[in-house]
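Asker: one predicted model, sequence on top.
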Amino acid sequence: MLLIETLFIVQIFIFVFFPTMKEQNKLVEGINNCESEIKFEKVLIKNDSEWDAALQEVYDIIKGRSDCKFGVTDFQKISSSYSKSRQTLTIKPKFKQDISILNVKKAKTDGYAKELKKVVDSWPKNLSDIQKIEKINDYIIGKSDYYYEVLNSAQGDNMTTKNGFYYYSWQAIMDEGKGVCEAYSSLFKRMCELCGIECETVSNADHAWNRAKVNGEWKYFDVTWNDTTNKPRKYFNLTQAQMAADGEH
């Protein structure tokens, strides 16, 4: 279940207002440190449309960076202010949870990241990319159960694990072995990146899955449905046409 409503999205981000890695790193570092204001100088914004586009880039960076310890569901809102005379854009993240919970989440996230790296590093070094993805698929299926209660709850995206992770995040699976499709797809993407495999999230109004580059070709994977249908290879290594054939992807 997604917080966005769109027909079809492949998350490919092009940054205009935060074009350099230095700027993006500054944003991620500020988010990870739970700063209330993150200032960027020499940013030229001409109108409200560009202002909105700059704020959208902030969300895109948060979604796209695996080293960002918080996801979009962690924020009550992210606002901004702009000084035209100084060409200074100030990003103002407002978290849903207090600092004590956020600090626990940061520490846990670091631990879970190390745990995933150990898992990947334990695999034979001569595996092909598709063999690595098989192991990723099987690891996530063995680790997680789909958490239907999130969809059935009036709380929706406010439901969290005992350590404060929203069930839309990959950390929820590591924390409690539960999550919804966004958690599955984000964990799949993270593990692919650890294996050096290019991977992106694909989504529509109701669901999220992945595509990964195998032998130079994009192939599609849906670990959530591989788990919930109890057929671990049903939505695995498919072409876009094969994935879309059911009318729900």
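Answerer: That came through fine.
Asker: contacts and neighbour counts: CA atoms only from here.
Answerer: Fine.
Asker: tally of neighbours for the spatially closest residue to Arg65 that is not a sequence neighbour?
Answerer: Leaving aside its sequence neighbours, Arg65 sits nearest to Val28 (C-alpha to C-alpha, 6 or more residues apart in numbering; 8.0 Å). Residues within reach of Val28, counting by other C-alpha atoms under 10 Å, total 21.
Asker: same thing with Trp209?
Answerer: Quick note: Trp209 (other C-alpha under 10 Å) scores 26 neighbours.
Asker: what does Thr88 give?
Answerer: Neighbours of Thr88 (other C-alpha under 10 Å): 17.
Asker: these two touch, right, it and Ile45?
Answerer: No - in this structure, Thr88 is not within contact of Ile45 by C-alpha atoms under 8 Å, at 9.2 Å.
Asker: which strands and helices sit next to the helix or strand harbouring Asp60?
Answerer: Applying DSSP states H and E as the criterion places Asp60 in helix 48-64. Using 3 or more C-alpha pairs under 8 Å, 6 or more residues apart in numbering; DSSP states H and E, the elements in contact with helix 48-64 are helix 21-32, strand 75-83.
Asker: Asn103 is nearest to which of those?
Answerer: Asn103 lies closest, by C-alpha to C-alpha, to one member of the helices and strands packed on helix 48-64: helix 21-32, at 9.4 Å.
Asker: can you give me the helices for this protein?
Answerer: Using DSSP state H, the helices of the chain run over 21-32, 48-64, 99-121, 129-143, 148-152, 170-176, 181-194, 223-228, 240-244.
Asker: next up, a structure to set beside the first:
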Amino acid sequence: MLKRITFLVILVVFAKPVYDEASKFLTDRVPAENVTVETAEPIKAERTSDQQLIETANQTEQIAQATKPAKVENVEQLAEAFFYHFSRLDTEFTIEYRGSTAEIERLLTKATEEAAQRDTYIAGHLSNREMEYEYSKTKATIRVKQSYLTNLQQEKAVESMVDSIVSTAQPEEMTDFEKVKFVNDYIVKNTEYSEESIASSHSAYAVAYEGKGVCQGYALFAQKLLEALGMESMYVVGEVYTGGHAWNLVKVDGEWYHLDTTWNDPVPDRGNGVRYDYFLLNDRDMRVDHSWEAAAYPKAESSTYSFMHVVQDSYEFGDDIYFSHSEDENKLYKLNKTTGKMTKVADVRALYIVGAGDWLYFSNYSKGAYLSKIRMDGTELTTLFKEEVKDLFIEGDYVYFTAESGAKKVAIEGNI
């Protein structure tokens, strides 16, 4: 006689982790004078058309390598069968199991857990699951309804986006450190922490194509990019003070480190503003405000890159990173990526740093947050626009920025 049991598995996706933004500076505002400033036309970052990519997606293509087992007679084969269907993002499937069913519920729980562990990117996109099974002492028919935070079309689009991003990186010429920094910077600069996305905000697709998402989406897309750059990476599930949270572990030059791209992204969003507070941390430093099941992940013990944790609002030029020092009143510093040596460039509080030629442009919080420029050797500090400015970026021959009076641009001709 067959027995029938139905049960529902609710997979929890992570709630929004809230944390305080860095302290704001108080500044005075005065009218601009003796500078040519133009109102800027909006410049929008272009993303590859997701609709074009979706139209070319193969409906039957799986997103990971998996083989359907010829028979399912033990927990390992059962896990392989579940992984096969998970990897294809199958929403309804049936598995015929032949073996002892004395502990059928424990068997199914273990098999689904093992299947998820085979690819944490896929596991991170699993959502609710309903299973119904009919069984006797020696066999079971298992019918599954599985939902996901993504679909085949979206995953095809994510793959295309990853290929496009990686093609700009020249990974064969990059160190492991530079690859991780590239991924961290790309995600932070192009993503706004938000639950208000069209696709699931917990998916890699929302981060890749909408530039919006929550910690789960950040970490899943980071894993996709890191692996595409040849880095060994893991998706980590843990907790912070607000509840469930997700981030990555990544192996750099043979050592494991934590990377939390979500908590490196300022809230409210600051465009090109990037933090490195949670960039290549060891277990000890990460445990200050993160917790996880340590036995499930490799140990991260190195502090090689601890020098990065004071870097904020940076601009790279050659082997040097020019940045705002978060532990020295946001003063302007220079860091050599190879040696880790830091030197102060100028005794000014600088944010929103960008560069052109041998000049740095920034919001000078030592002087009303005015638009200023300085040579990379710390000489010729000059005020360009006497109004509080933010969100600087360079496009062509102009520095674009946002002022109290609106979007503006200043020509950089003659300075480069």
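Answerer: Cool, the structure landed. Please read all numbers here as calculations on a predicted model, not as lab measurements.
Asker: out of the helices and strands packed on helix 48-64 of the first structure, which is the most enclosed?
Answerer: Neighbour counts (mean count of other C-alpha atoms under 10 Å) averaged over each of these peak at helix 21-32, with a mean of 17.
Asker: need the residues that contact that one.
Answerer: 18, 37-38, 40, 58, 61-62, 65, 67-70, 93, 106 (C-alpha atoms under 8 Å, 6 or more residues apart in numbering).
Asker: in the helix holding Asp60 of the first structure, what counts as buried?
Answerer: Trp51, Ala54, Leu55, Glu57, Val58, Asp60, Ile61, Ile62, Lys63, Gly64 (16 or more other C-alpha atoms under 10 Å).
Asker: tally up the residues packed near Val354 of the second structure, please.
Answerer: The burial count for Val354 of the second structure: 23, using other C-alpha under 10 Å.
Asker: give me the three-state assignment for it.
Answerer: Assigned with DSSP: H, G, I helix; E, B strand; the rest coil, Val354 of the second structure falls in the strand class.
Asker: where's it relative to Tyr121 of the second structure, distance?
Answerer: Going from Val354 of the second structure to Tyr121 of the second structure by C-alpha to C-alpha, to the nearest Å gives 34 Å.
Asker: Tyr333 of the second structure too?
Answerer: 37 Å.
Asker: Met161 of the second structure too?
Answerer: 16 Å.
Asker: please apply the same query to Lys3 of the second structure.
Answerer: Taking C-alpha to C-alpha, one finds Lys3 of the second structure at 35 Å from Tyr121 of the second structure.
Asker: looking at the two, which has the bigger crowd around it?
Answerer: Of the pair Lys3 of the second structure and Tyr121, Tyr121 is the one with more neighbours under other C-alpha under 10 Å, namely 22 against 10.
Asker: surely the more buried one and Ala222 touch.
Answerer: No - Tyr121 of the second structure is beyond contact range of Ala222, at 10.0 Å (criterion: C-alpha under 8 Å).
Asker: which position in the second structure aligns with Glu200 of the first structure?
Answerer: For Glu200 of the first structure, the aligned position in the second structure is occupied by Met234, per TM-score structural alignment.
Asker: who's in contact with its match?
Answerer: Thr120, Gln223, Asn248, Leu249, Val250.
Asker: of those residues, which ones are shared with the first structure?
Answerer: Checking those against the first structure (both residues aligned by TM-score structural alignment, their matches' C-alpha atoms under 8 Å), the contacts still present are Gln223, Asn248, Leu249, Val250.
Asker: end to end, how far does stretch 325-335 of the second structure reach?
Answerer: Terminal residues of stretch 325-335 of the second structure are spaced 10 Å apart (C-alpha to C-alpha).
Asker: where does it end up in the first structure?
Answerer: The aligned range for stretch 325-335 of the second structure is empty, by TM-score structural alignment.
Asker: out of the contacts of helix 21-32 of the first structure, flag the one nearest to Gly216 of the first structure.
Answerer: Nearest to Gly216 of the first structure among the contacts of helix 21-32 of the first structure, with distances taken as C-alpha to C-alpha, is Arg65, at 22.3 Å.
Asker: I'd like the distance between that closest one and Leu194 of the first structure.
Answerer: 13 Å.
Asker: cool, Ser83 of the first structure as well?
Answerer: Taken as C-alpha to C-alpha, the span from Ser83 of the first structure to Leu194 of the first structure is 40 Å.
Asker: now Val16 of the first structure
Answerer: 27 Å.
Asker: between the two, which is the more surrounded one?
Answerer: For Val16 of the first structure versus Leu194, the count of surrounding residues by other C-alpha under 10 Å is larger for Leu194: 17 against 12.
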